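Trainee: Here is a sequence together with a model predicted from it:
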Amino acid sequence: MTWTVYLSGEIHTDWREQIEAGAKAAGLEVSFSAPVTHHEASDDVGVALLGKEPDKFWHDHKGAQINAIRTRTLIGKADIVVVRFGEKYKQWNAAFDAGYAAALGKPLIIMHQDEHAHALKEVDAAALAVARTPEEVVLILQYVIDGTLAGYTDKEAGR
């Protein structure tokens, strides 16, 4: 079985590429999907495709609706959803994606730094795992996909 993992959240660092490279190095049978990560394209898709809007609210609204077609479809098809909250920006869209995935009953891995633990406590409570690094996410994926605990022998793992 090839697992499908949706990578949601912060778009300003290479965390997605780190997870994808780690999964490949671990030999995991996994395919990844994600939202559009080109910030300007994502923001402006609605007016680029459907015409300009003089009001910023409607400009953003058009884009959000078109982006939601992709996001909802890919989250719906995912076996696992990973949502990263970055250090610098408030990612309301990431919080929405986490809530949407939780409402669909999708296994959810949340990734953020320790300083955001209080602000994200409700999101974390909905997750099945909370990680701090892409490497931890890869270890979780390796365990759930292959059933192997990296770095442990069967005896150390209690088997």
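Mentor: Thanks, I have the structure now. Residues are numbered from 1 along each chain as shown.
Trainee: all contacts plus neighbour counts: C-alpha atoms, from now on.
Mentor: Fine.
Trainee: where do the helices sit along this protein?
Mentor: Secondary structure of the chain (DSSP state H): helices located at 15-25, 39-50, 56-77, 92-103, 121-126, 134-146.
Trainee: Could you export those helices as CSV, including distance to residue 8?
Mentor: Compiled in CSV, the helices of the chain are given as follows (distance: least, C-alpha to C-alpha, whole Å):
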stretch, distance to residue 8
helix 15-25, 9
helix 39-50, 13
helix 56-77, 9
helix 92-103, 6
helix 121-126, 14
helix 134-146, 13
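Trainee: between the ones you listed, which gets nearest to residue 109?
Mentor: Nearest to residue 109 among the helices of the chain is helix 134-146; the distance by C-alpha to C-alpha comes to 7.6 Å.
Trainee: by contact count, what packs against the closest one?
Mentor: Packing partners of helix 134-146 (3 or more C-alpha pairs under 8 Å, 6 or more residues apart in numbering; DSSP states H and E): helix 15-25, strand 108-111.
Trainee: Make a markdown table out of the ones you listed and add distance to residue 81 and mean neighbour count.
Mentor: What follows is the helices and strands packed on helix 134-146, written out as a markdown table (distance: least, C-alpha to C-alpha, whole Å; neighbours: other C-alpha atoms under 10 Å):
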| stretch | distance to residue 81 | mean neighbour count |
| --- | --- | --- |
| helix 15-25 | 12 | 17 |
| strand 108-111 | 5 | 24 |
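Trainee: Out of the ones you listed, which is closest to residue 83?
Mentor: Among the helices and strands packed on helix 134-146, the nearest to residue 83 by C-alpha to C-alpha is strand 108-111 (5.0 Å).
Trainee: let's bring in a second one:
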Amino acid sequence: MALKVYLSGEIHTDWRDQIINGARDLDISFDSPVTDHDASDDCGVAILGREDSKFWHDRKGAQINAIRTRRGIEQADVVVVRFGEKYRQWNAAFDAGVASALGKSLIVLHGPEHQHALKEVDAAALAVAEHPEQVVQILRYVLTGALP
């Protein structure tokens, strides 16, 4: 059984690489949003033209990024959403909600400092992990039934 896993959320740490490297021996394909922050922010104006208003600049980028995000979540068997420590990731919470609404298997990844703030998101998830290696162990168990 192969799995398609969409890795959503913060882009400032290497958590995606840790999961992908840890799952190298598993039959999993990974997808994610564009993680180059500048490219993600500026894709709309780079492709569709300059905007004088920051609102429309951001909106163009958000809408183009949404095409990739929607496709990734819709095609995924499992969606992993990481909430980082440094920034509030409203987009990550939105992605978790979309995944939940679509009935996707949702794994939420965050530290204990976010337990209260993310209690509703955590309640929608099938698993809440604190470390990327726990996500790898969940995926390994799902595919093989093997415990760590």
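Mentor: Great, that's in hand. In this text the structure is predicted, and so the values were computed from the model without any measurement.
Trainee: Work out the TM-score between the chains.
Mentor: Comparison of the two superposed chains (TM-score structural alignment, normalised by the length of the second structure) gives a TM-score of 0.99, and 148 aligned residues with a C-alpha RMSD of 0.6 Å.
Trainee: could you dump the helices and strands packed on helix 134-146 of the first structure to a markdown table with distance to residue 102 of the first structure?
Mentor: Supplementary listing: these in a markdown table, determined by distance: least, C-alpha to C-alpha, whole Å:
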| stretch | distance to residue 102 of the first structure |
| --- | --- |
| helix 15-25 | 21 |
| strand 108-111 | 7 |
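Trainee: Of all the ones you listed, which one comes closest to residue 2 of the first structure?
Mentor: helix 15-25 (12.1 Å).
Trainee: Next, the angle helix 134-146 makes with the closest one.
Mentor: 40 degrees (axes from the mean of the first three to the mean of the last three C-alpha atoms, to 10 degrees).
Trainee: Which neighbouring elements make contact with helix 15-25 of the first structure?
Mentor: Contacting helix 15-25 of the first structure under the criterion 3+ C-alpha pairs under 8 Å, 6+ apart are the following elements: helix 134-146.
Trainee: what's the helix it packs on aligned against in the second structure?
Mentor: Alignment of helix 134-146 of the first structure against the second structure: residues 132-144, by TM-score structural alignment.
Trainee: how far apart are that stretch and its match in the first structure?
Mentor: Here the mean offset of stretch 132-144 of the second structure against the first structure after fitting is 0.6 Å, by mean C-alpha distance after the TM-score superposition for the first structure.
Trainee: Show me which positions of that stretch end up buried.
Mentor: Within stretch 132-144 of the second structure, the residues that count as buried by 16 or more other C-alpha atoms under 10 Å are 132, 133, 134, 135, 136, 137, 138, 139, 140.
Trainee: Stretch 72-84 of the second structure now?
Mentor: Of the residues in stretch 72-84 of the second structure, 72, 73, 74, 76, 77, 78, 79, 80, 81, 82, 83, 84 count as buried by neighbour count, 16+ other C-alpha under 10 Å.
Trainee: Translate the fifth one into the numbering of the first structure.
Mentor: Taking TM-score structural alignment, residue 77 of the second structure has residue 79 as its aligned residue in the first structure.
Trainee: who touches the match of helix 134-146 of the first structure?
Mentor: 1-3, 15-16, 18-19, 22-23, 26-27, 107, 109, 129, 146-148 (C-alpha atoms under 8 Å, 6 or more residues apart in numbering).
Trainee: And stretch 73-89 of the second structure, by the same measure?
Mentor: Here stretch 73-89 of the second structure has contacts from 3-10, 12, 92-93, 95-96, 98-99, 102, 104-111, using C-alpha under 8 Å, 6+ apart.
Trainee: end to end, how far does that stretch reach?
Mentor: 17 Å (C-alpha to C-alpha, to the nearest Å).
Trainee: before we move on, what about stretch 9-28 of the first structure?
Mentor: End-to-end distance for stretch 9-28 of the first structure: 22 Å, by C-alpha to C-alpha.
Trainee: Check which helices and strands the longest strand along the second structure is in contact with.
Mentor: Longest strand in the second structure by number of residues (criterion: DSSP state E): strand 3-9. Contacts defined by 3+ C-alpha pairs under 8 Å, 6+ apart place strand 3-9 of the second structure against strand 28-31, helix 54-75, strand 78-82, helix 90-101.
Trainee: Many thanks, I have nothing further to ask.
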